[in-house]
Structure formats: structure tokens, C-alpha cells
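Student: build me a model from this:
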Amino acid sequence: MHSSVMAATFSIRPQEGVSSRRSCHSTAAAPQPRIIRCNPWRWQQHDERRRHSCRLQCRQQAQQNESESDNRLTQNTGIFQPSIWGDFFLGYSNPAASSSQKQMAERADKLKEEVAGIIASSNFSTLPERLSIIDTLERLCLDHLFEHEIDAALHQIVAADVRDYDLGTVALWFCLLRKHRYKVSSDVFLRFKDEEGGFLADNPTDLLGLFNAAHMMTHGETILDEVIPYTRRRLEMMSPYLEGSLAREVKSALEIPHPRRVRIYDMKYYISAYEKDATVNDKVLLLAKLNSNIMQLQYQHELSIVTRWWEDFQVESRLPFVRDRVVESYLWMLGVYFEPHYSRGRIILAMLTAIIGLLDDIYDSYGTPKECEIFTKCIESWDTDGAHDLPECMKFALRKILDSYETIANMLHEEEKYRMSFLRQCIEEQVRLFNIEVKMLQEGYIPNSIEEHLKVSLRSVGTPFLACASFVGMNYIATKDCFDWVSSLPKMVQALSIILRLLDDLQSYEREQLIPHVASTIDSYMKEHNVSIEVARENIYILKEESWKDVNSEWLNLDNAYPKQLLERIFNLTRTMEFMYNQEDNFTNCHNIKDTIHMLLVEPFTIPN
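Tutor: Presented below is the predicted three-dimensional model:
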């Protein structure tokens, strides 16, 4: 990596002084939520003989109904790529890593004490060095181990006078503080403007820092509105001439700016890049590798649970119209919370994401309008009594959804059971909205404006469901008031929903033209303004960027009194949308993210003795 980038990004020097800290992989103050309660993982106790018998039974049932449903089951062949993972994670864990898990945890705990001393000693360092320490820990996904130390450092950093610092330092100061909900003023960049309306930044490192910082903008920040096109244009011009890690940093930022990137997806790259940096601190590097391997083992265990649940859910050819995306769903939700103590939340959210995908495929690709109406009424009544006119596979899906809700309820403590009523309201609304879209498709109706379109699609896109669901597996910090708030579709959730709706439409429009599909926001924009698809795309993209300002504004709004940990789930959900719909629909075209999955969830680091 370019030396100046590394100096600004990864410079951590060893310091003296160690203080007593909690264990490397324990929660700070909150008790660990119990995941297993009332034996919810019943499927883990199924023997292979019973599973084989179930598969045979389901295969025979599918064959009996083949003449009735075969045409529908094959009409969309080739539209969806099959997942490459199957049951790979059902019992997988890397032998080299799992055999030394206890020793890794013990080494990590000792190193954590020493790195905590480095952070404490940084109070006597220069501002650029202190900023670099925090930025490095965040890029290496170590910051959750040092929350108190980082909060204390930021409390001092926010009061720093940055008038005499260079652009790179000011940009990092601004970006880090806004990422931590400090609403520092964008006026700090005024002195870097030149007389021609550009900015006093000639090297790609400063331009990159300014470009990234500007993406934490809110409405009305004119100078940041000017920064983005200027820095993007300059970086695009320089990009072909850059080399090494700097070239990669610029390319990645131009695709997805750093404040919008999902940190856990980039973690292993940054660990490898840090290892090559001249300022590398060996203790930080070793802790990063140990922490990565320890978290990977936990992720593999969670994936085995979710994969077993999905295998029982799908059971061979019983649901052949469904995109098998359970591993991809887990990766998606890992971006919402990667920290070890959110294990229960990840499992629940991955299950519910897969259920949303199942429902989307039922309403979008398989069910007839009549069947979708029946299915909707069954979900609303929360029983299967009215399902006798549904195809067997839809009956099976209905039963498994109800069973899965019971499984999730068994994962909650008694005092948390009320959360299931919010989840039930969410899925009931979800199927009602899906059913409205089925009727819109049947009638060939195109909403007359973006505003009319979003009245339905803002909720039907599934993110209000996911925002609520992301709270369900969290500990006591998610109170009933928080669920009332997130279920009311607050502005931050609205912005999240608009961003996903527009991203999905931008990346899926051509594919969805291959099959009958409900009108997209692009169709509505063309109808409302009588413009070409190219013009519609450009303006949909602008609307998406405006919605990001809403997300940032709500994140920085200190009148929003709900806990930062909960707001961060919504912010992270928004970040994952940018990743999953970057350049194309990566969730549907799942081969695009197989390397990310393999690197993050399969390959461990080699740890020196």
C-alpha cells in the first residue's frame, strides 16, 4: 500500500503500560443472552434414518403433484442461480482452528490487555496518531473489544482544534467522529477550497479521505455536496495510474464509499494489508488474526444451526421454486452485527431473512393470484385451516413458517416473549403487501408517480420487517418502547427502505423484464415524467443518494433517544444493501459473493506459535 496511506491508516506503535481489562470475548456489562432454551434446536437431535425417511416421503409427494405443478416449477428455470454451498456448513469447522480454540482465546485475552495499554498511551500522542489507532482498530474489526477505551479517546478528540492540520487529518477526524454520532461541523473544510471552486488536494490520499468524509453528509451541507463530484472526478482520473493497495482503496471507495462499506466483509483484506505496512504493530496484528479465527469458528457453528433449519425447511424438492440462499442470508445479516455477543440475533435474523426470500418467491414467481390470496389469509389468521386449496409445497411452506416462529419464540426469555407479537404483525403486513403487488401485476398497473409507488413498495421491500427483526435477538437494551418505535416506520427505517427499493430496481430491472413482474420505481418515474429509461435511472440514483442523507441525519440526531446499539443495526442494514446491490443483484446472483463467503467463513489465518 502507498506509504502515505498506510501512515494515515495503520500506524500503531507499541507503548508501555497495561491495565486490567475484561476477557477478549465477553460482553462489557450486559449478561450474555442464552441461546438454547426449552430445547429449541430440535432438528439437531434428528437421526439420519428419520431424515432419510422424510426425504423419501417428500420426494414421493412431490411426484404425486408433478402433473399439477410441474409447469410452474420449471417456468423460471435459469432465472435464479443455484447456491454453491448446499449443506457445506452443516457440520463444518476448520480442524486446524478448532483444535486450538481454547489456546487462541487465552492468547487473545493476553494480547487484548497489551493493546488496551497502547490505546491508553495514545492520549499522549499527536492527533493524527490517535485518529490512526482508532481507524486501524475499526478496519481490523477489533474495536468491539475496546469500546470504553475508544469512547474515552473520542471524547477528547472531538474537542481538538483542527485548524492547523492537513486535509487528510481533518477528513479522518470528521469521518470518525460522525461515524460515532458526533455532529461536527462541515465548515472545517472551507479553508481547503480554492478560488476556482475546487479543493486544495493534489494527492490521491487526501482526495480519498475527503471523498469518504463527504459521504457522512446531511441535508443542506453545500460544501460536501461540492466535494463529492469534485473528488470523484479527480480520483477517477488518477485511478488508472495508481498501484498496489492505494489503487484498491480508491477502486473500492468509488464503488462504495468507506463510511457505507460493511466492515466485516473487508476485515481480512485489511488484516493482510496491515501485515505488509511498515508501521505494523505485531501485537495488534496477532490479535486481529486470533480474533478473526475465533469469530470464524463461532460463525461456522451458527451457520450449521441455520443450515440445518433450512434443510428441514426445504427438504429436497419440496420447495423447488425457492432460491436456496440460506448461507447468503447469513452473510447478509452478519453485516448487521458481527460482534460475538450478538450470536442469537444473527441466527434469528438469518432465519427471518430466508423466510422473507421464501415469501418473495411464492408471491413473485410461483403462486397464482387465488393461491396468494388464500396464503395471505392463512398467515393473517395464523393457522393452516384454510390451506386445503393450496398446492402441497405452499402448504408445507405455511406450516414451516408457523413452526419457525415457534422455534424463535423458544429462543427468547420469558420476559422477551412479547417481541413475537411484533414479528407476527410484521409478517402479516408483509404478505398483505406482497398480495397487493400480485394484484397490481395482474392488472398491469403502473403507479403514476414515485410517491404513489413507495406507499406500497417502501414497506413491501421487507426492510421494515428486517429492522424490527434485528432487535428481536438483542438483550435487555431492546425494550417494548424500542419495538413500538421501529414498528412505526420512523424516518431512518423509511430511508433504509427507499434505498433498498431503489437499489433493487436499479440492479434488477433488466432481469425482471424476462418474467412478468410488478412495476418498478423506474417504470413509475418514466410514466410520471415521460422520460427515457436512462434519465429515469439517473434520477432514481439521485433519490437514493438523498435518502442516504436522511440516514445520516437520523444517525446524528441526538434528539433520537433510542440506544445507539439499536440505531446502528438500522445503519448497518443500510450498508449491507449497498453491498448486496453493488453493480448487480448479488443476493440473486449469489456466485458474485462466493469469494467473500469463502474468505470470511471458511479460510482461517495461520497463527504463528
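Student: going forward, measure contacts between C-alpha atoms and count neighbours the same way
Tutor: Noted.
Student: beyond whatever helix or strand residue 436 lives in, next helix or strand please.
Tutor: Using DSSP states H and E, residue 436 falls within helix 419-443. With elements assigned by DSSP H and E, the helix or strand that comes after helix 419-443 is helix 450-460.
Student: contacts for that following helix next, please.
Tutor: Helix 450-460 is contacted by residues 430, 433-434, 447, 494, 497-498, 501, 520-521, 524-525, 528 when judged by C-alpha atoms under 8 Å, 6 or more residues apart in numbering.
Student: here's the other one to compare against:
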Amino acid sequence: MESSKTLLICPTRDHTSAASTEHESNIMRLRNMLTAKGEDPFEAMEIIDAIQRLCIDHHFRYEMEEILQKLYQQCSRYQYYGHGLREVALCFRLLRQAGHHVSAENAFSGIRDENGRFRGEFQYDVEGLIELFEASQLSTEGEKTLEDGRDFAVNQLTKLCSAEESHRGRVIMNVLNQPSHKSLSRLTVNRFISMTSDDGENKWLQPLLQVAKIDFDMLKALHQDEISKTLKWWRELSLTKELKKARDQPLKWYTWSMAVLQDPGLSEIRLDLVKPISFVYIIDDIFDIYGGIDELTIFTQVMERWDRDEDNLVEKLPNYMKVCLEALDVVTMEISLKVHKKHGWNPINSLRKSWARLFKAFLVEAKWFESGYLPSKEEYIENGRVSSGVPLVLLHLFFMLGEETTKEKVQLTDESNPLIVSSAATILRLCDDFGSAKDENQDEYDGSYMECYMKQHQGSTIEEARAHSLQMISNAWKRLNEECLDPNPFSGSSFAKACLNVARTVPLMYTYDDDHRLPGLDDYLKSLMLDHA
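Tutor: This next block holds a predicted model:
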């Protein structure tokens, strides 16, 4: 890779006013160029793709929305999605990413033969095959065209890789193992740069790379400041004094928040979101490591009531549980007051109910474990979605973002566990079960979905259980994709993007190596915090 295209070599630490002015001028020039290119939306697709891949889309959100809306209208009117495999697949992917419900059948009709198969002339079109594979990752349930497209692309790309050992082959295998749609964008930036040819024709490429370099340096400084504030908050909370065996991982908890909310402008929300995430982990450890069933039952009953002053049950709890509940009360109240002040809606009752649901789900699992009961796979996954903590964290985030906080949307998010949330929760729960390592301080394994499956399907093997779980994860991704498209209630929102990012973050947090470490998490932190990656 040429040095001029290396994104993660940062500029000098001290940004002069002249450098800042030049940065803003570059952004403005690129906006004007994008607007001009937008007169022909097909011309602008390459630039939009590069902007998104370089994680600088927050600078060009309005311009991109206008162009993609125009592109969607043209495609819908004329049923034309571009020329050649790569352009058609790129068009389809960009429109779906923007929330437009584009028909795969219509989009790829010109790329398939009379029997519905992808035409053989594309079998050596590496760029087109890669783009087809990437587009197939946005499939929804029942889309055979995209399933066929994925199989065609994987088969052809695998053959091409096996035919030669080269940089291109390694890049292709990396794409197949880590598709962009199911990965955090920061993890695929350098791969995108290595695949982008700078032949001088694309005069927008170097200005985009320069904006991305400066943005990265600013983002790194911002995240370092947020980490410092998170560590200070956690230290001052002092829960580790009472809970010495519980996980003490504020950097990992902050990483969840940083990965889910990638827009630099959402710093305050990132810092607030770390707090419920931290408590999910701590309370999980209380149920797994500390409490007996009787204590945990009272712990859950107290959480359901929330009125501590008139509740004698609190006095029956050990001190570490009391301290935890008091701290949780304070954090929940602080978040509720902030949301009310900013968005005019007080979420205190909704947040309290969500904590009660989480406690009850943890208690169910504790009772299963204590009694040796192995539930049906349906029981397990229904309870597991709640105990994953995903619905609770995303409910907090929904209120923090304040996007169209209407009575109908609050009711949908608070009471019915919408598909966009439950799909992300399913992905986390099942991927958690695939983790090969124990949590740091736990002495036993919890029951897993695969165990429940094998109990229900006598004679089945662990390989069959794993295959079934992987299919469940694939189906959950398809439902999540569907919920991000019009006319579903959260399509095109920051909340929808956050739900996707929850699912994208899961592999970092639950893919252990043989040393019980999380190499993906380490790589992600290095890519954001170090000068070189």
C-alpha cells in the first residue's frame, strides 16, 4: 500500500487554526463537488461509497440523503439500476443501506440469464463479485435472488483465491470472512483503502483521504477524553470495593458504547450509555457469582417495587446488593432527568420496568442452573433475549437519542420488544453461546442454546446444533435488515444504525482465542487509539 494512502498516519498533534480552516475548506469543496456530481446520481455512487467506508459520512449526511433519494426515484421509475455487475450491486447496496426497500428481483434482473442464474460472463469479474457478495449481506427473509447471488459470488471468489497466492487473494478472503455490512466500519477502513486504486482519475479521492486522516486524529483525541471521563466515573462509583469478584472492565464497557454510537457528535450520549451497560455486567455477576437463590429472589422483588423507603425487604439484602441498587437508582434518575430536560419526555417508569425485566430474566436463569433444569430451546431464547441486556440498553439509547419520541413509539419500544431490538438480542445471545472461554471469574459454564437444542432433538450432534444456531443467527440478521427498511418505524434513524452496530460489535466481544482473549476487541481498540494500525 502506498504511503500517501495510509489513513492511520496522524498529522501533528497541535492543530493550528490554519490547519483547521483548511480541513473545513476541504469538506466544503467536497460537499460542493458531491452536490454537482449528484446531478447524475450514478456518478456520485463511488464517492458516497468511499465517504461511508472512510467513516466521514457525518460531514456529508444531507448531500448523500438527497442524492440517494434521487437515485431511488430514478431506479423505481425506470427499473434501471446501473450497467454491469459491480454498478448494479453497488447501487442496490447503497439504497438498502439508506433504508430504501429496493426489490432484489428487479435490481438484478439484467444480470441473470433466462433461467434466473447469474450470467457466466461475470465469473471472473472480481470487483463485481466482491460487490455482489457485499450486497447479499443486506438480504431479508425469503430473498432467493440474494441467496443465489451470495453463493455465486462466494464460489467464484473462492476459486479465484485458490488459484493464486497474492495480496488480492488475501483481500478477497478478508472480505468473505468479514463483510462490510456485518462489521464495524472502523475495522474495514484500511482494507477499503488497499482495494482503491489511485490512478489520478478520481480527483476526489485524495481530498477524502486527507479529511479522513484529520478526522481520525480528532476522533482519537475525543475517545481518549471519553475514556478518561468513563474511568473517573467508574472509580468514583466505588462499586468494586463491595464487589471484588465482579468484572472490573470499564474500558470494555466503554467500547460497547463507542462502537454502537460512532457519530463524533454523540459524545455525551456515549458517556451516558456506558452507565447502564456497566450495570448490566455487574448485576449479571451478582446473579452468577454472589447471590443464593433466596437472596436473588428478594433482590428481584425489591427491583420490581423501586420504592425503597417503604420496603422492609431491602433490609434483608446483603450490603453489596444495597449499594448496587442505590447506585443504580442514582444513575437511572440522572439519565431520566437529562432526557426529560432535553427531549421533554420523562422515561423513568419505562427504564425502571426494563431493569425489573432484566432482573427477572437473570433470576430465571439462576433458578434453571440451581435446579439443573435444561429448558426447551424456545424457552431459552425467549428469556435469553432479555438477559442479553440488549433490550434494556437500547431502550435507554432510544430515549437518549430522542428521535420522534411519540407515545406510539415509546409503547412499541418499551412494551412489545420490537423486532429491530429482539433480532440484535438474538444475535448476541447465540454468539455468546459460541464463545469458547469462560467469563473471567466464573467457575461454571451456563447452559447454552446448543445444549437445549440437543436435548430436544435426541441423537443430534454438536455439529448439527452449531449449524442450527448459525442459521438462527443468519435469520436474525435478515430480520434486522428488514426492520431497517421503509416503511418500518425505525428505518433510516440513528436508532436503527445503533441496533445494527450492536450486532456488528458482538463478534468483538464474544470471539475468544485459545488463550481466552478477545483478539477482535484488541484490534478494534488499536485501530482507534494508536497512531498506526
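Student: report the TM-score for the pair.
Tutor: Once the chains are laid over each other, their TM-score by TM-score structural alignment, normalised by the length of structure 2 reads 0.85; 509 aligned residues with a C-alpha RMSD of 3.3 Å.
Student: and residue 178 of structure 2, how many neighbours?
Tutor: Other residues near residue 178 of structure 2 number 15, with proximity taken as other C-alpha atoms under 10 Å.
Student: residue in structure 1 matching it?
Tutor: Aligned by TM-score structural alignment, residue 178 of structure 2 pairs with residue 256 of structure 1.
Student: skipping adjacent residues, who's closest to its match in space?
Tutor: The shortest distance from residue 256 of structure 1 to any residue other than its chain neighbours is 7.1 Å, reached at residue 578 (C-alpha to C-alpha, 6 or more residues apart in numbering).
Student: if we can go back for a sec, isn't the match of residue 178 of structure 2 right up against residue 580?
Tutor: No: counting by C-alpha atoms under 8 Å, residue 580 is not a contact partner of residue 256 of structure 1; they are 11.1 Å apart.
Student: list residues touching both of these two?
Tutor: By C-alpha under 8 Å, 6+ apart, no residue touches both residue 256 of structure 1 and residue 580.
Student: superposed on structure 2, what's the mean shift for the helix holding residue 436 of structure 1?
Tutor: On superposition with structure 2, the mean distance recorded for helix 419-443 of structure 1 (mean C-alpha distance after the TM-score superposition for structure 1) is 1.0 Å.
Student: so which elements touch that helix?
Tutor: With contacts defined as 3 or more C-alpha pairs under 8 Å, 6 or more residues apart in numbering; DSSP states H and E, helix 419-443 of structure 1 has these neighbours: helix 369-381, helix 450-460, helix 463-472, helix 480-487.
Student: just say which of the ones you listed is most tucked in.
Tutor: Of all these, helix 463-472 carries the top mean neighbour count, a mean of 26, counting by mean count of other C-alpha atoms under 10 Å.
Student: and that one, which stretch of structure 2?
Tutor: Aligned by TM-score structural alignment, helix 463-472 of structure 1 corresponds to residues 390-399 of structure 2.
Student: that stretch against structure 1, how far on average?
Tutor: When structure 1 is overlaid, stretch 390-399 of structure 2 sits 1.4 Å from its aligned residues on average, using mean C-alpha distance after the TM-score superposition for structure 1.
Student: give me the contacts around that stretch.
Tutor: So stretch 390-399 of structure 2 is in contact with 269, 273, 276-277, 339, 347, 351, 354-355, 358, 385-386, 405, 413-414, 417, 421-422, 424-425, 495, 499, going by C-alpha under 8 Å, 6+ apart.
Student: let's see 7 Å
Tutor: Outside stretch 390-399 of structure 2, the residues that touch it by C-alpha atoms under 7 Å, 6 or more residues apart in numbering are 273, 276-277, 339, 347, 351, 354-355, 413-414, 417, 421, 425, 495.
Student: ok, stretch 179-189 of structure 1 next?
Tutor: Stretch 179-189 of structure 1 is contacted by residues 174, 178, 555, 556 when judged by C-alpha under 7 Å, 6+ apart.
Student: aligned to residue 293 of structure 1, what sits in structure 2?
Tutor: In structure 2, the residue paired with residue 293 of structure 1 is residue 217, using TM-score structural alignment.
Student: cool, residue 541 of structure 1 as well?
Tutor: Match for residue 541 of structure 1 (TM-score structural alignment): residue 470.
Student: now do residue 372 of structure 1
Tutor: Residue 372 of structure 1 maps onto residue 296 in structure 2, by TM-score structural alignment.
Student: equivalent analysis for residue 523 of structure 1, please.
Tutor: Under the alignment (TM-score structural alignment), residue 523 of structure 1 maps onto residue 451 of structure 2.
Student: could you report the neighbour count for that match?
Tutor: Neighbours of residue 451 of structure 2 under the rule other C-alpha under 10 Å: 19.
Student: and if you look at the one 3 residues further on?
Tutor: For residue 454 of structure 2, the neighbour count with other C-alpha under 10 Å is 18.
Student: got it, and residue 247 of structure 1?
Tutor: The number of residues packed around residue 247 of structure 1, counting by other C-alpha under 10 Å, is 19.
Student: that one contacts residue 240, correct?
Tutor: No: with contact defined as C-alpha atoms under 7 Å, residue 247 of structure 1 and residue 240 do not form a contacting pair (8.1 Å).
Student: which SSE is the nearest residue to residue 477 of structure 2 once chain neighbours are set aside in?
Tutor: Spatially, and ignoring its direct neighbours in sequence, residue 477 of structure 2 is nearest to residue 423 (6.8 Å; C-alpha to C-alpha, 6+ apart). For residue 423 of structure 2, the host element (DSSP H and E) is helix 419-434.
Student: going by neighbour count, list what's buried in that helix.
Tutor: 419-434 (16 or more other C-alpha atoms under 10 Å).
Student: rewinding a little: tabulate the helices and strands packed on helix 419-443 of structure 1 (TSV), appending distance to residue 113 of structure 1.
Tutor: Listed next are these as TSV, based on distance: least, C-alpha to C-alpha, whole Å:
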stretch	distance to residue 113 of structure 1
helix 369-381	51
helix 450-460	46
helix 463-472	31
helix 480-487	35
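Student: can you say which of those helices is nearest to residue 227 of structure 1?
Tutor: The closest of those to residue 227 of structure 1 is helix 450-460. By C-alpha to C-alpha, the value is 28.2 Å.
Student: what sits against the alignment partner in structure 2 of residue 214 of structure 1?
Tutor: Under the alignment (TM-score structural alignment), residue 214 of structure 1 pairs with residue 136 in structure 2. The contact partners of residue 136 of structure 2, taken as C-alpha under 7 Å, 6+ apart, are 146, 147, 149, 150.
Student: brilliant, that's me finished.
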